[in-house]
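Chemist: build the 3D model from these lines:
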Amino acid sequence: MNAQRYRRSMIVYDLDSLVGVNRSEGNSSMGRSTNLSLINHNVYTYIKDKFQSAYIQSSTSNNNNDENDNKDAIVNEEKWSVMVIRDPFLLRQFCDDVAFTRSIREIEEEEAEIRRADQPVRCVQCSDYYLVQDNKMGVCVHHDGFVYDNHSITLAQWGQHAAIAQLLKEEAEAIKQSSTNPLTPEQKERLEREKQRFKYICCNQTVQASGMVGGCKRGKHSLADVKLIQWEYECDHNRDYQDKRLNLLQTRI
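Modeler: The predicted structure is shown next:
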């Protein structure tokens, strides 16, 4: 190659284009999993070897320009290799294979990422805990709509947690009342009917104050930085479910 004739040379490799990463998904007992692997192994091995053979070497050469002082000059022969890598998996793989010295900041960020991966995160959608690496499609079962009072003339809208809290409050009040004045059969029947009045707008399923939360939707768990108030705001202001509630109201007029 002509580059070998020069004292300084540099070659730039775009590993994302030359090597590439293959991503394949599969189903398992834990949900869907993603496997990552290199596509062009031979190209990757060649580039890795070229990177490791890059060097700066000092040599001496006779200084012919100075006729009076016939001293040897020190000349550096430089062979540079530059890697351009955008894919995180490919970057980690390459750094590990060539024992590339990373900055303290990069190491600290990776250690923080590992700690976060091993730290349980609470999902605001289903109230369950999960690990980031296990957050696959289908593992989170939840309701994504608000709650409405089916006994209300206006189909009064409630937040999911507020409706459950109201049912628990009414149940506690009934227990307290029955401890002093036993409930009549009519009161018990009315109480049971009232327990069934809250419905999820997304599927019309009855809200239960106890037991498994369940849900009508399957997806991924919420991200770690999503707050409960944000999730309930999305549920309360879902345009499709607001239209569904209006349609229900119109059928009862």
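Chemist: CA atoms for contacts and neighbours, from now on please.
Modeler: Noted.
Chemist: residue boundaries of the helices in the stretch 101-250 of the chain?
Modeler: All helices of the stretch 101-250 of the chain, identified by DSSP state H, counting those that start in this stretch, fall at 104-118, 160-180, 185-195, 228-236, 239-251.
Chemist: those helices into a markdown table, with extra columns for mean neighbour count?
Modeler: Formatted as a markdown table, the entries for the helices of the stretch 101-250 of the chain read as follows, by neighbours: other CA atoms under 10 Å:
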| stretch | mean neighbour count |
| --- | --- |
| helix 104-118 | 12 |
| helix 160-180 | 14 |
| helix 185-195 | 12 |
| helix 228-236 | 15 |
| helix 239-251 | 13 |
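Chemist: so which of those gets nearest residue 213?
Modeler: Judged by CA to CA, the one of these that comes nearest to residue 213 is helix 160-180, at 10.4 Å.
Chemist: how about the helices of the stretch 101-250 of the chain in a markdown table, adding distance to residue 134?
Modeler: Putting those into a markdown table (distance: least, CA to CA, whole Å) gives the following:
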| stretch | distance to residue 134 |
| --- | --- |
| helix 104-118 | 9 |
| helix 160-180 | 26 |
| helix 185-195 | 36 |
| helix 228-236 | 21 |
| helix 239-251 | 30 |
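Chemist: out of those helices, the one nearest residue 59 is which?
Modeler: Ranked by CA to CA, the member of the helices of the stretch 101-250 of the chain that lies closest to residue 59 is helix 104-118, at 33.9 Å.
Chemist: residue 232 touches residue 158, doesn't it?
Modeler: No - shown here, residue 232 and residue 158 do not form a contact pair, counting by CA atoms under 8 Å, at 10.0 Å.
Chemist: wait, which of the helices of the stretch 101-250 of the chain is closest to residue 74?
Modeler: Comparison of the helices of the stretch 101-250 of the chain against residue 74 by CA to CA identifies helix 104-118 as nearest, at 34.4 Å.
Chemist: in this protein, spot the strand with the most residues.
Modeler: Using DSSP state E to define each element, the chain has its longest strand at strand 72-84.
Chemist: so which strand or helix has residue 26?
Modeler: Using DSSP states H and E, the secondary-structure element containing residue 26 is strand 21-28.
Chemist: one more, please, to line up against the first structure:
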Amino acid sequence: MIVYDLDSLVGVNKSESVSSMGLSSSQSLANQNLYIFVKENFQLAHIEPTLSSDDSTQVEEKWSIVVIRDPFLCRQFCDDVQFTLSVSETQQRAADRAEAEQTLRCVQCNDFYSEEDNKVGQCVHHDGFVYDNYSNTLTQWSPERAIEQLLIEEAEAVQQANVGNGPLTNEQKERAERAKQRFRYICCNQMLQTSGNANGCKKGKHGPQNITRNEWELARDNNQEYHEKRRRLLTIRAEQHQ
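Modeler: Take a look at the predicted model:
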């Protein structure tokens, strides 16, 4: 019988790379040749009657034991030698595969994703509330409510023009356009947009899955760091008007 410690003999290379799709990680076998040698010898293990003896109870045993701690290396080896998994391992693999392929909705960017493709840089979002930059008190708004308000104002402007049986004047258009630009994200001061795919200032992984969208929005709107930033902006403006 021979015992192989695959973590020590073979090992695993782990690497990370950054691309336009975000941060990705990969794993590979460090010593491919030694891995093949151990795999082939493991598959040659057998128990069979001794050919040189007339006693059928005499058997020849050739055992191999492989010790593996690294999860990636263990899965790779079990798959390559077609090692029979236990019922619990089979069920766990099926559950992991189903979870990886399940379509989820990100609470941060509100987009759909699968855990299998969830990498750093995939989720682009703002993690702060918005404020009315034209307001003396820098009134706080949630982005969702601010977008609703801008759409309402846009619809009202069109309705007023229809009632007056004429297009908006240049002054009215300029006033409406300025009003659209008054909402800013506290996290980066980027202007809130009602349409298009405006990029967020934060990049990361989708999730987390343990909270709801409403819970995430509540945490965003009550972020103490951004509330302090808003208070500093108010103080600066008050000092400028003294």
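Chemist: after superposition, how close is the strand holding residue 26 of the first structure to the second structure?
Modeler: Once the two models are superposed, strand 21-28 of the first structure sits on average 2.5 Å from its counterpart in the second structure (mean CA distance after the TM-score superposition for the first structure).
Chemist: residues near residue 146 of the first structure, how many?
Modeler: Counted with other CA atoms under 10 Å, the neighbours of residue 146 of the first structure add up to 25.
Chemist: aligned counterpart of it in the second structure, please.
Modeler: Using TM-score structural alignment as the criterion, the counterpart of residue 146 of the first structure in the second structure is residue 129.
Chemist: OK, contacts around that match?
Modeler: Taking CA atoms under 8 Å, 6 or more residues apart in numbering as the contact definition, residue 129 of the second structure lies against 140, 141, 142, 143, 185, 186, 187, 220, 221.
Chemist: in JSON lines, list those along with distance to residue 82 of the second structure.
Modeler: JSON lines is the format used below for these (distance: CA to CA, whole Å):
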{"residue": "140", "distance to residue 82 of the second structure": "60"}
{"residue": "141", "distance to residue 82 of the second structure": "58"}
{"residue": "142", "distance to residue 82 of the second structure": "54"}
{"residue": "143", "distance to residue 82 of the second structure": "53"}
{"residue": "185", "distance to residue 82 of the second structure": "54"}
{"residue": "186", "distance to residue 82 of the second structure": "55"}
{"residue": "187", "distance to residue 82 of the second structure": "52"}
{"residue": "220", "distance to residue 82 of the second structure": "49"}
{"residue": "221", "distance to residue 82 of the second structure": "52"}
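Chemist: out of the helices of the stretch 101-250 of the first structure, which is closest to residue 72 of the first structure?
Modeler: Among the helices of the stretch 101-250 of the first structure, the nearest to residue 72 of the first structure by CA to CA is helix 104-118 (41.0 Å).
Chemist: mean per-residue distance, the closest one to the second structure?
Modeler: Looks like 3.6 Å for helix 104-118 of the first structure (mean CA distance after the TM-score superposition for the first structure).
Chemist: what is that helix packed up against?
Modeler: With contacts defined as 3 or more CA pairs under 8 Å, 6 or more residues apart in numbering; DSSP states H and E, helix 104-118 of the first structure has no packing partner among the helices and strands.
Chemist: not counting sequence-adjacent ones, nearest residue to the equivalent of residue 191 of the second structure over in the first structure?
Modeler: Residue 191 of the second structure maps onto residue 206 of the first structure when the alignment is built from TM-score structural alignment. Distances taken as CA to CA, 6 or more residues apart in numbering put residue 199 closest to residue 206 of the first structure, at 4.6 Å, once the chain neighbours are dropped.
Chemist: count of neighbours near that neighbour?
Modeler: Residues within reach of residue 199 of the first structure, counting by other CA under 10 Å, total 24.
Chemist: would you mind measuring from it to residue 215 of the first structure?
Modeler: In this view, residue 199 of the first structure and residue 215 of the first structure are 12 Å apart by CA to CA, to the nearest Å.
Chemist: same thing with residue 61 of the first structure?
Modeler: For residue 61 of the first structure, the distance to residue 215 of the first structure (CA to CA) stands at 79 Å.
Chemist: for the two, indicate the residue with more neighbours.
Modeler: More neighbours sit around residue 215 than around the other of residue 61 of the first structure and residue 215, counting by other CA under 10 Å; the figures are 17 against 10.
Chemist: list the contacts for the counterpart of that one in the second structure?
Modeler: Aligning on TM-score structural alignment places residue 215 of the first structure opposite residue 200 in the second structure. Residues near residue 200 of the second structure by CA under 8 Å, 6+ apart: 124, 125, 126.
Chemist: quick check: the aligned partner of residue 249 of the first structure in the second structure vs residue 133 of the second structure, distance?
Modeler: Residue 249 of the first structure maps onto residue 234 of the second structure when the alignment is built from TM-score structural alignment. Taking CA to CA as the measure, residue 234 of the second structure falls 10 Å from residue 133 of the second structure.
Chemist: and residue 89 of the second structure, what's its match in the first structure?
Modeler: In the first structure, the residue paired with residue 89 of the second structure is residue 106, using TM-score structural alignment.
Chemist: equivalent analysis for residue 144 of the second structure, please.
Modeler: Per TM-score structural alignment, the equivalent position to residue 144 of the second structure in the first structure is residue 161.
Chemist: likewise residue 30 of the second structure?
Modeler: Counting by TM-score structural alignment, residue 30 of the second structure lines up with residue 39 in the first structure.
Chemist: I'd say its match and residue 22 touch.
Modeler: Yes - Residue 39 of the first structure is in contact with residue 22 according to CA under 8 Å; the separation is 5.8 Å.
Chemist: between these two, who's got more neighbours?
Modeler: Here residue 39 of the first structure and residue 22 are set side by side on neighbour count (other CA under 10 Å), and the busier one is residue 39, at 14 against 11.
Chemist: now the match of residue 89 of the second structure: how far from residue 170 of the first structure?
Modeler: The spacing between residue 106 of the first structure and residue 170 of the first structure, counted by CA to CA, is 54 Å.
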